[in-house]
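Student: generate coordinates for the sequence data below:
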Amino acid sequence: MSGRLTTHVLDLSRGVPAAGLVLQLWKLGGDGGKLLQEAVTNTDGRLDAPLLEGPSMHAGSYELLFMAGDYFRELSGEDGGQSAGGFFLEQIPIRFNIGNIEEHYHVPLLVAPGGYSTYRGS
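Tutor: I've put the predicted structure just below:
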């Protein structure tokens, strides 16, 4: 079995998948990090393909950076958070390690305008 990295984003404030949320995958290292890819969630709150799989899976430290502020502003039509009561969460970084490149690493995000949760999924 070949390993892979996937994610799924659920909008808890609306009880639906978070479609259209932009995220970035970073490989962390001594130089601060390297952007590996940027992606946008589909209508199911997932990506159309794994972020990493097969030969692109490498052990090490990674960060998924979710652009939550942009997502919630787009939904509400706000002016970029400049008005009173702008969004509390702008970007959500989730740092994790890949140790076994043969395993499936699933990093779900449960998000609302005022908080979030994550875990290692299956």
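
Student: CA atoms for contacts and neighbours, from now on please.
Tutor: Will do.

Student: could you pull out the helices for the chain?
Tutor: Assigned by DSSP state H, the chain shows helices spanning 68-76.

Student: just the strands in it please.
Tutor: Counting by DSSP state E, the chain has strands at residues 4-11, 16-17, 22-27, 34-40, 52-53, 60-66, 92-98, 104-112, 115-118.

Student: if we compare the ones you listed, which one ends up closest to L75?
Tutor: strand 4-11 (11.1 Å; CA to CA).

Student: that closest one - contacts with which helices or strands?
Tutor: Packing contacts for strand 4-11, counted by 3 or more CA pairs under 8 Å, 6 or more residues apart in numbering; DSSP states H and E, involve strand 16-17, strand 52-53, strand 104-112.

Student: export the strands of the chain to JSON lines and tack on distance to S76?
Tutor: Formatted as JSON lines, the strands of the chain follow (distance: least, CA to CA, whole Å):
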{"stretch": "strand 4-11", "distance to S76": "13"}
{"stretch": "strand 16-17", "distance to S76": "15"}
{"stretch": "strand 22-27", "distance to S76": "16"}
{"stretch": "strand 34-40", "distance to S76": "18"}
{"stretch": "strand 52-53", "distance to S76": "32"}
{"stretch": "strand 60-66", "distance to S76": "18"}
{"stretch": "strand 92-98", "distance to S76": "19"}
{"stretch": "strand 104-112", "distance to S76": "13"}
{"stretch": "strand 115-118", "distance to S76": "17"}
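
Student: and this one, please, so the two structures can be compared:
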Amino acid sequence: MSERGVFVYVIRSADGHVKVGTAKNIQKRLRQLQGANPHALTIEYTSGGMLRIVAEQVEFEAHHRLHEHHVSGEWFLCTVEDARSAIAGAIKYVRNRRNIYQTHTLISRNLRTAKPYSGPRWMS
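Tutor: Model (predicted):
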């Protein structure tokens, strides 16, 4: 079963760090993180819901784009706008890669099931 209710989020800590992650229930995730963080946390951005596998790919790519700001785990020392921009770019990148993969898969499937070319039909 596919889940279309997974979100990529940006949570900001009062000390200036931002976290880029994925969650199905962002409020629940915020409560979990707040319990282990001495600074106040706020949700600054959430993407639209997407399939879990897509959200995880977007998160991975966004982390890659923010690598120079990396502090620890999924925490970065950058602006919320930097994180939002990384997520937007990651969404475009993943969407493009998925379209290329789907097109390649469709072509491959068609080539496997196609009959060998035997010239124009009128010659048969």
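
Student: TM between them?
Tutor: TM-score for the superposed chains, counting by TM-score structural alignment, normalised by the length of the first structure: 0.26, backed by 56 aligned residues with a CA RMSD of 4.5 Å.

Student: could the helices and strands packed on strand 4-11 of the first structure be laid out in JSON lines, adding distance to E74 of the first structure and mean neighbour count?
Tutor: Putting those into JSON lines (distance: least, CA to CA, whole Å; neighbours: other CA atoms under 10 Å) gives the following:
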{"stretch": "strand 16-17", "distance to E74 of the first structure": "15", "mean neighbour count": "16"}
{"stretch": "strand 52-53", "distance to E74 of the first structure": "28", "mean neighbour count": "19"}
{"stretch": "strand 104-112", "distance to E74 of the first structure": "14", "mean neighbour count": "20"}
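
Student: export those strands to TSV and tack on distance to V9 of the first structure?
Tutor: Output for these, formatted as TSV (distance: least, CA to CA, whole Å):
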stretch	distance to V9 of the first structure
strand 16-17	6
strand 52-53	17
strand 104-112	5
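
Student: out of these, which gets nearest to Q37 of the first structure?
Tutor: strand 52-53 (9.6 Å).

Student: show me what contacts A90 of the second structure?
Tutor: A90 of the second structure makes contact with 58-59, 61-62, 65, according to CA atoms under 8 Å, 6 or more residues apart in numbering.

Student: now W26 of the first structure
Tutor: Per CA under 8 Å, 6+ apart, neighbours of W26 of the first structure: 33-37, 62-65.

Student: and what of E74 of the first structure?
Tutor: E74 of the first structure neighbours (CA under 8 Å, 6+ apart): none.
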